[in-house]
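1. Sequence below, structure please.
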Amino acid sequence: MKIGIVGANGYGGVELIRYLVNHPYVEIKLLASHSSNGNSIVEQYPHLQGILEMNISELNIEDVKENIDVLFFATPSGVSKELIPQYIEAGIKIIDLSGDLRLQDGSLYEGWYKNTPAPPFALDKAIYGLTELNRELIKEATLVANPGCYPTATLLGLIPALQHKLIDGNSIVIDGKSGISGAGRKTSATTHYSEINENVKAYKLGKHQHIPEIEQIVSQIGNENITVTFSTHLVPMTRGIMCTMYANLKEPINESKVISLYEDYYKDDYFVRIRKGGTWPATKEVTGSNFCDIGITVDERTNKLIIVAVIDNVVKGAAGQAIQNLNVMYGWDEKTGLQTTPLFP
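-> A predicted model of the protein is given here:
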C-alpha cells in the first residue's frame, strides 16, 4: 500500500515513519507539511539519514488521488477537519491522529476545542479507532479517528470494569501524567527545559479537551451518562503516560477476581498486558513500544478499585495505534510492523 503522512515534521509524523519504514506491506510515497514544504525530512530529523531521504511537499489532491492509498493525518487539531472532506469524497482511506473527528457531537468539539467542528458527514463516517474496542468496525472503515493519548490509557484501563459493571461510573477519578513530547515539537514556556526539568506541573484541570472523549466512550460502555474527574500533569520525561484511575466498587470483590476478569477480557489483545497481583507497571516498561500495561488493586478499606495504565504516548497513544488500525483495515496481523521490544533501560 502506498502511504502518505500529513504533518510528517511533527513527533507523531516521525514516529509513523519509524515504524512504517519497516512495515512489510507498505511504502511511504508522500511526506507533507505546509510549514516545512520544500525541506528534506533529514533536515528536520537527521537521524533518518540513509533510512528515508525524501523531500516534504505541499498536500495536493490530484497527486494523492494518483499515488496514495492511505493518508495519515498527524496534524494539530483544527487542520485535518478542513482537509479531510475532499479526500473522503475522492475515496482515499484516512487515519486521523488529531482530535478533529473523535467527538460525535460537533457542539462538544466547538466548546472544548474552541473551533468550528468538522462537517457532519465526516463525523458520521469516522470510526473511533480504539482498536481493542472497535476492531470489527475498523475492519470496514475508510475513515478512522485515532484516539487521544490520555484516553487510550484511560479507556483500556476502565472498559473491563465498566463492561462487568464492577464500578460506579460517576465515581471515576483519573490522575494523568504525561511526558513532554505529548505537547508536540513547538517550543513554549510550558515545555522549556528550565521550566520542566526537576519539576511537575498540573495543567488544564477540569478543562482538558480529552475529557469529553473519555466521557463519550465510558458512557457508551456503561450505558448511562457518565462524567469523570480528570486531572493532568506534565512530568520531566520525554515519552510516556501513566493514568491512575479510582472508582467506587458497586459490591465488594476480591482483587484476584478482578485481575482474572481483566486477563480474560484482553486474552486476545496482544498489545494489552495485565500485571499479576501486587505489581504495577511503569512508563519505562513500555517506552518505544505499542504496549499498554495495566495493574490493578482493590482497596478494601475504602471499597475502591484502583487501576494503573501506562503507554508510550507517541506509540500506543498515537502512531503505533494508527498503524495497528491500518493493519486491521487491511486484514493483516495486528502486530505487523509493530513487534518491537520496549526500550529498557
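2. C-alpha from now on. contacts and neighbour counts both.
-> OK.
3. Name the residues of stretch 18-32 that are buried.
-> Buried positions in stretch 18-32, judged by neighbour count with 16 or more other C-alpha atoms under 10 Å: 18-20, 28, 30-32.
4. now do the same end-to-end measure for that stretch.
-> 16 Å (C-alpha to C-alpha, to the nearest Å).
5. How far away from the center of its chain is stretch 286-297?
-> 13 Å (C-alpha atoms, centre = their mean, to the nearest Å).
6. what two of the buried residues of stretch 18-32 are the furthest from one another?
-> The widest separation within the buried residues of stretch 18-32, taken as C-alpha to C-alpha, falls between 19 and 32 and amounts to 17.3 Å.
7. Tell me the gap between stretch 10-27 and the middle of its chain.
-> Centre to centre, stretch against its chain (C-alpha atoms, centre = their mean), the figure for stretch 10-27 is 16 Å.
8. can you list the residues that contact that stretch?
-> By C-alpha atoms under 8 Å, 6 or more residues apart in numbering, the residues outside stretch 10-27 that reach it are 1-3, 5-8, 28, 51-52, 74-75, 97, 181, 184-185, 314-315, 318-320, 323, 336-338.
9. And stretch 86-104, by the same measure?
-> Contacts of stretch 86-104 (C-alpha under 8 Å, 6+ apart): 12, 61, 65, 68-81, 84, 109, 117-118, 122-124, 126, 128, 142-148, 212-213, 216, 318-319, 322, 326.
10. Give the next helix or strand downstream of whichever strand or helix holds residue 308.
-> In this assignment (DSSP states H and E), residue 308 forms part of strand 304-311. Counting by DSSP H and E, the next helix or strand C-terminal to strand 304-311 is helix 320-329.
11. Against which helices or strands is that following helix packed?
-> helix 11-20, helix 131-139 (3 or more C-alpha pairs under 8 Å, 6 or more residues apart in numbering; DSSP states H and E).
12. Let's compare: structure for the following, please.
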Amino acid sequence: MKIAIIGGTGYGAVELVRFLNNHPYAELKAIVSHSQSGVELSDVYPHTTDLINIKMEELDIDALSEVIDLVFFATPSNISKGIIPSFIEKGVKCIDLSGDFRLKSPDAYQKWYQSSPADQNYIDKAVYGLSEIYEEQVKGASLIANPGCFPTATLLALIPVMEQGFTDNNSIIIDAKTGVSGAGRSLSLNVHYSETNDNLKAYKLGEHKHIPEIEQTLQEQSGEDIQVTFSTHLVPMTRGIMSTIYIDLTETKSTADIIDIYKEYYKNHPFVRIRPEGTLPTTKEVYGSNYCDIGFHSDQRTGKLIIISVIDNLVKGASGQAIQNMNLLYGWDVTTGLNYLPIYP
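-> Next comes the predicted model:
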C-alpha cells in the first residue's frame, strides 16, 4: 500500500513515520510540507538519520494521486477540508488527523473552530474513526475523521457504562490533563519551558473544541441530549493524557461489577486494557504505545463512578489510532505495525 503524509513537520507526522517504517504492508512514498519542501526529513528530525531517506515536497494532487493509495493528513485544522475532496474524487482514501470532518453539524464547526466548515457532502461521507466503537463503519470508509486526543481517552472510558442504563448521563464531569506535545511543535508562550516547568494550569474552560466532539458521540451512542462539564489542564510532561471522569450511578454497582462490564465490552479489542480492582493506570504505562488503559472506583458513599483513562496523546490520541484505522480499512490485523510495548520508565 502506497502512503503519503501531508503536513510533514509536526509531531503527529513524525509519529506516523515511526509506525509506517515497520509496517509490513505499507510503504511511505511521499511527505508533503510547504514550509520544508526540498528538505530531507532527517534534517528536521535527526533521529530519523539513516532510517528514513525521504525528501519533503510541495503538494501536487494530480501527480501524487497517480502513485498513492492513501493519504494521512497531519495538518492543523482548516487545511484538510480544502484538499481532501480532490483526493476523494480521484479515488484516494484519506485519514484526517485534524478536526475538519469530525463534527457533523456545520454550525457547530463554525462556532467551535471559528471558521467555515467543509463541504457538507464530504462531512456526510466522513466516518468518525474511534476504532473500537465504529469498527464496521471504518472498514467501508473512503474518508476517516480521526478522533481528537481528549475525546479518544474520554469516549472509550464512558461509552460502555453509559450503554448499561444505570448512569445519569447529564452528570458527567471530565477533568483532563495533557502533556505539552499536544500543543504541537510551533513556538508558543503557553508551552515555553519557563512557563510550563514546575507549573500546572487550566486552559480553555468551557470553550475547548473537543467539547462538541465528545457530546456529539455520546449523544449518538446514548440517544440522549447530553452536555458535559469538561476542563483541561496542561502538565509539565512531554506526552500523555489522563482523563478523570465522574458520573452519577442510578443503581448501586461495585467496582468489580463495572470492571466485568468493561472486560466484556472490550474483550475483542487488544488496545484497550482494563485494570483490575485496586489498581489505577498512569500515563507512563502507555508511553509511546497505542494502548488506552482504564481503571475504576465505584464510590458507594457518594454514588459516583470515577473512571481513570490514560493514553499517549500522540499515539492512541493521534497517529497510532490513524494506523489502527488504516489496518481496519484494508482488512489487516488491527495490531499490525502497532504491537509495541510501552516505553518504560
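13. thinking again about what came up before, just the buried residues of the contacts of stretch 86-104 of structure 1.
-> 12, 68-75, 78-81, 84, 109, 117-118, 122-123, 126, 128, 142-148, 212-213, 216, 318-319, 322, 326.
14. now the strands for the stretch 101-250 of structure 2?
-> 127-128, 143-145, 167-178, 201-203, 229-234, 241-249 (DSSP state E, counting those that start in this stretch).
15. Minimum distance to residue 303 of structure 2: which of those strands has it?
-> strand 241-249 (5.7 Å).
16. on contacts alone, who are the packing partners of the next helix or strand after that closest one?
-> The helix or strand immediately downstream of strand 241-249 of structure 2 is helix 255-265, counting by DSSP H and E. Helix 255-265 of structure 2 is packed against helix 149-162, strand 272-274, strand 292-299, with contacts defined by 3+ C-alpha pairs under 8 Å, 6+ apart.
17. Relative to structure 1, what is the average displacement of helix 255-265 of structure 2?
-> On superposition with structure 1, the mean distance recorded for helix 255-265 of structure 2 (mean C-alpha distance after the TM-score superposition for structure 1) is 0.6 Å.
18. Tell me what angle that helix forms with strand 304-311.
-> Orientation of helix 255-265 of structure 2 against strand 304-311 (axes from the mean of the first three to the mean of the last three C-alpha atoms, to 10 degrees) gives an angle of 40 degrees.
19. Give me the residues contacting helix 255-265 of structure 2.
-> Taking C-alpha under 8 Å, 6+ apart as the rule, helix 255-265 of structure 2 contacts 160-161, 274-277, 296-298.
20. Let's see that with 7 Å instead.
-> 160, 274, 277, 296-298 (C-alpha atoms under 7 Å, 6 or more residues apart in numbering).
21. Look up how far residue 23 of structure 2 lies from residue 308 of structure 2.
-> 31 Å.
22. Likewise for residue 51 of structure 2?
-> Residue 51 of structure 2 is 14 Å from residue 23 of structure 2, by C-alpha to C-alpha.
23. what's the answer for residue 212 of structure 2, then?
-> Distance from residue 212 of structure 2 to residue 23 of structure 2, by C-alpha to C-alpha: 34 Å.
24. Does residue 30 of structure 1 belong to a helix, a strand or coil?
-> strand (DSSP: H, G, I helix; E, B strand; the rest coil).
25. ok, which stretches of the stretch 1-150 of structure 2 are helices?
-> 11-20, 41-44, 61-65, 84-89, 106-113, 120-125, 135-139, 149-162 (DSSP state H, counting those that start in this stretch).
26. Which residues are in contact with the residue positioned nearest the centre of structure 1?
-> Closest residue to the average C-alpha location of structure 1: residue 317 at 3.0 Å, with C-alpha atoms, centre = their mean. When the contact criterion is C-alpha under 7 Å, 6+ apart, the partners of residue 317 of structure 1 are 148-149, 152, 311.
27. Give me the aligned partner of it over in structure 2.
-> Correspondence of residue 317 of structure 1 to structure 2, assessed by TM-score structural alignment: residue 317.
28. One more: residue 116 of structure 1?
-> Per TM-score structural alignment, residue 116 of structure 1 is aligned with residue 116.
29. Tell me how many other residues crowd the closest residue to its match other than its chain neighbours.
-> Leaving out its chain neighbours, the residue that sits closest to residue 116 of structure 2 by C-alpha to C-alpha, 6 or more residues apart in numbering is residue 110, at 5.4 Å. A count of nearby residues for residue 110 of structure 2, using other C-alpha atoms under 10 Å, gives 14.
30. for residue 194 of structure 2, same thing?
-> Residue 194 of structure 2 has 10 neighbouring residues, counting by other C-alpha under 10 Å.
31. next one: the one 5 residues further on
-> Per other C-alpha under 10 Å, the neighbour tally for residue 199 of structure 2 reads 11.
32. Tell me the spacing between it and residue 255 of structure 2.
-> Residue 199 of structure 2 is 33 Å from residue 255 of structure 2, by C-alpha to C-alpha.
33. before we move on, what about residue 324 of structure 2?
-> Distance of residue 324 of structure 2 to residue 255 of structure 2, given as C-alpha to C-alpha: 30 Å.
34. quick one on the thing from earlier: show residues contacting the strand holding residue 308 of structure 1.
-> 153-154, 157, 240-249, 280-283, 286, 291-299, 317.
35. mean shift between it and structure 2?
-> So strand 304-311 of structure 1 averages 0.3 Å relative to structure 2 (mean C-alpha distance after the TM-score superposition for structure 1).
36. and the angle from that strand to strand 241-248?
-> Going by the same axes, to 10 degrees, strand 304-311 of structure 1 makes 160 degrees with strand 241-248.
37. Tell me the gap between strand 304-311 of structure 1 and the middle of its chain.
-> On C-alpha atoms, centre = their mean, the centre of strand 304-311 of structure 1 falls 17 Å from that of its chain.
38. cool, stretch 78-89 of structure 1 as well?
-> On C-alpha atoms, centre = their mean, the centre of stretch 78-89 of structure 1 falls 20 Å from the chain's centre.
39. repeat for stretch 141-158 of structure 2
-> Relative to its chain's centre, stretch 141-158 of structure 2 lies at 5 Å (C-alpha atoms, centre = their mean).
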